[in-house]
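> What follows is a protein structure lacking sequence information:
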């Protein structure tokens, strides 16, 4: 019988990172598969999970060195420094969000250290991988949090209210970018009672916007530009489309009270959606939440983790929005990891054996080399 696989769960060290990559729920599930799970002391504290809760689930809990020693698999939310994994077995699997384009030197260091690094954000957008997709699970929460934070900053009510003293009109909320985060932002703003409109470069999202009770705002004059790249991600638009989009947004945005921007292109800086001139056209007291602020921002002048006021408009955005919902974000992230590895768990070998379609998509390094095609060149 194969020896039990050892899974190490690290405490996050990045500034502002409050999530954890395993919960007592998933610890129990991995142990049921035959694995040994070791959790670094305090790993779940910021997500409201005590060390005792991990022990009750069956995990070992201790300092970094004994947790990582002889580990076969290491879990993280964000990629750890390679030196932290020095005590792990040769060829250890590392599963985390690794930011391969922004942290290329670290990826090269993983390769040099013999680590097999698996980038969870490279999970392919295919049906059988939906339950493994950390970008979707975390973006879902981010879209919700963006609206809640904007509502808190906005100095007025969201829903229409009819009172003896008169009627309060509903807030107007405009969502730019209708991926997972944008769809959840639409749904949340609708639940709060706002009048919601939304736009996206992908024409296929029109029906999704309407299904949530929001008004679609689309460029009609430029035909044949779908804006959808490989794997369902948005791509950059032509100059003609960008000009038409800017004109449309300028006329619409001036009437809005809340704007949520969500546009990201993998491996590139976030596209600029809102200019200073467009901000100046908005009503004083309006709020813009830039969900892409950590990748350069969709909004001119946005600053991560600060509320910036320009032309009477408050612009805000978090460098790590899901971390503001640490308990739920950790629960979903850890389930994504479990769903990923358990799908490939070989009972005879007592360990996951990744297939080509998903394994090759997420694997960055192996046998001392960077092997992912998206990082070639």
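Arrived safely. These numbers come from a predicted model, not from an experiment. Numbers count the residues shown, from 1 in each chain.
> C-alpha from now on. contacts and neighbour counts both.
Fine.
> quick one: contacts for the closest residue to residue 336 other than its chain neighbours?
Once flanking residues are discounted, residue 336 sits nearest to residue 132: 4.2 Å by Cα to Cα, 6 or more residues apart in numbering. Applying Cα atoms under 8 Å, 6 or more residues apart in numbering to residue 132 gives the contacts 123, 335, 336, 337, 338, 339, 340.
> what's the distance between residue 132 and residue 327?
18 Å (Cα to Cα, to the nearest Å).
> Take this one as well and set it beside the first:
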């Protein structure tokens, strides 16, 4: 089977779908790996590294491939270069990329969306959402420490004692827990909150204090939280306001794929923070947890700096690409039988993440959206 690795075209995307270290794993299975020249440059992988690992550099890799690997949804030009009957693996954002989905359907491409891989034990090695959230959570804590003009850890010196920074993390999924762990390693005192019942114990296991509000929990399917009513959201913001006001750094990480991020913190709550405070909104790209945050910018609300995340994993392209490539290769192994592309769409993992196949849209929510257009 010929497997193509595309050169990403989206602005700001630095990741690559396959790193040189994993090329031998695919070649060892009998596949030929074709890489578009320059595909790995954003992640600091030169063309020569791919060639040395056994890949073939080919400007027409996509046209020749049985399977195309990408990070972001391909642009129209790239999608229409995929030959009929071939397969595509990428983050596809099918609910937002309806035109692309329609093209893939008409082109007869079997498309798999990495963000739709189910969060089950069997699919853990393919869970790209979790691997990229790990990168994002770490990056958020580093950004917060970098913007905050004070020490994170306690310092006791002959000149006196400098108290540690107080950090609050809202959302304790993969990204939130990594933000907690990183802030704790840097020496901050961390408090955190999540609407899910199991989160309090996970927060405490990271060495942070779990914020407990007198509110019902909102556990949902697949490890995600259920959507909350506006009445509950308003009460939650009211109860969280004192914790936000007392924080030197606030990190918000609450997001669910395919849905607008919940507003956890109002502008008024940020304006009540002390001079020099820092807010890091990881969810700015999907609507924002913090009212007034702007993706890719640092804005000022009251006395606080508010950093809005934009494609945060791409800000650490080396580890993000390595983790994503591991996820992709694990999925490729599931897609193939005896070296040939033979996806079993009856498999629970492939059934969940397959968006198009055999000229139809298999992903029900996306199909419903296309029918409304």
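Yep, that arrived. Nothing here was measured: the structure is a model prediction, and the numbers come from that model.
> Trace the residue nearest to residue 336 of the first structure over to the second structure, please.
Taking TM-score structural alignment, residue 132 of the first structure has residue 126 as its aligned residue in the second structure.
> same deal with residue 206 of the first structure?
Counting by TM-score structural alignment, the partner of residue 206 of the first structure is residue 200.
> Secondary structure element holding its match?
helix 199-205 (DSSP states H and E).
> how close does residue 118 of the first structure get to residue 143 of the first structure?
26 Å.
> So the two - more neighbours on which side?
With neighbours defined as other Cα atoms under 10 Å, residue 118 of the first structure and residue 143 compare such that residue 143 has more, 29 against 25.
> Would you mind finding the match for the more buried one in the second structure?
So, by TM-score structural alignment, residue 143 of the first structure is matched to residue 137.
> With residue 103 of the first structure instead?
Under the alignment (TM-score structural alignment), residue 103 of the first structure maps onto residue 97.
> residues in contact with the residue lying closest to its match once chain neighbours are set aside?
Leaving aside its chain neighbours, residue 97 of the second structure sits nearest to residue 73 (7.9 Å; criterion: Cα to Cα, 6+ apart). Residue 73 of the second structure makes contact with 90, 91, 92, 93, 97, 100, according to Cα under 8 Å, 6+ apart.
> In three-state terms, label residue 73 of the second structure for me.
Classification of residue 73 of the second structure using DSSP: H, G, I helix; E, B strand; the rest coil returns coil.
> And the corresponding residue of the first structure for it, how close does it get to residue 96 of the first structure?
By TM-score structural alignment, residue 73 of the second structure lines up with residue 79 in the first structure. Applying Cα to Cα, the value for residue 79 of the first structure to residue 96 of the first structure is 6 Å.
> likewise residue 174 of the first structure?
On the measure of Cα to Cα, residue 174 of the first structure and residue 96 of the first structure end up 33 Å apart.
> Also residue 185 of the first structure?
Counting by Cα to Cα - residue 185 of the first structure and residue 96 of the first structure are separated by 26 Å.
> Compare neighbour counts for the two and give me the winner.
residue 185 (33 against 22).
> Could you pull up the contacting residues of the alignment partner in the second structure of the more buried one?
Matched by TM-score structural alignment, residue 185 of the first structure corresponds to residue 179 in the second structure. Applying Cα under 8 Å, 6+ apart to residue 179 of the second structure gives the contacts 137, 138, 139, 140, 141, 169, 251.
> okay if I get those residues as a markdown table plus secondary structure and distance to residue 22 of the second structure?
Output for these, formatted as a markdown table (DSSP: H, G, I helix; E, B strand; the rest coil; distance: Cα to Cα, whole Å):
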| residue | secondary structure | distance to residue 22 of the second structure |
| --- | --- | --- |
| 137 | helix | 25 |
| 138 | helix | 24 |
| 139 | helix | 24 |
| 140 | helix | 28 |
| 141 | helix | 29 |
| 169 | strand | 35 |
| 251 | strand | 34 |
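> Save these as TSV, and put in distance to residue 311 of the second structure too.
Conversion of these to TSV gives the following (distance: Cα to Cα, whole Å):
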residue	distance to residue 311 of the second structure
137	12
138	14
139	11
140	12
141	15
169	19
251	16
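> okay, among these, which ones form the most distant pair?
Largest separation among the contacts of residue 179 of the second structure by Cα to Cα: 139 and 169, giving 13.4 Å.
> Regarding the aligned partner of residue 156 of the first structure in the second structure, what is its secondary structure?
Aligned by TM-score structural alignment, residue 156 of the first structure pairs with residue 150 of the second structure. Here residue 150 of the second structure is coil, with the state taken from three-state DSSP.
> Contact partners for the spatially closest residue to residue 150 of the second structure that is not a sequence neighbour?
Nearest residue to residue 150 of the second structure, sequence neighbours excluded (Cα to Cα, 6+ apart): residue 165, at 7.4 Å. Contact analysis of residue 165 of the second structure by Cα under 8 Å, 6+ apart lists 150, 151, 152, 153, 154, 187, 188, 189, 247, 248, 249.
> do residue 310 of the second structure as well
282, 284, 285, 295, 296.
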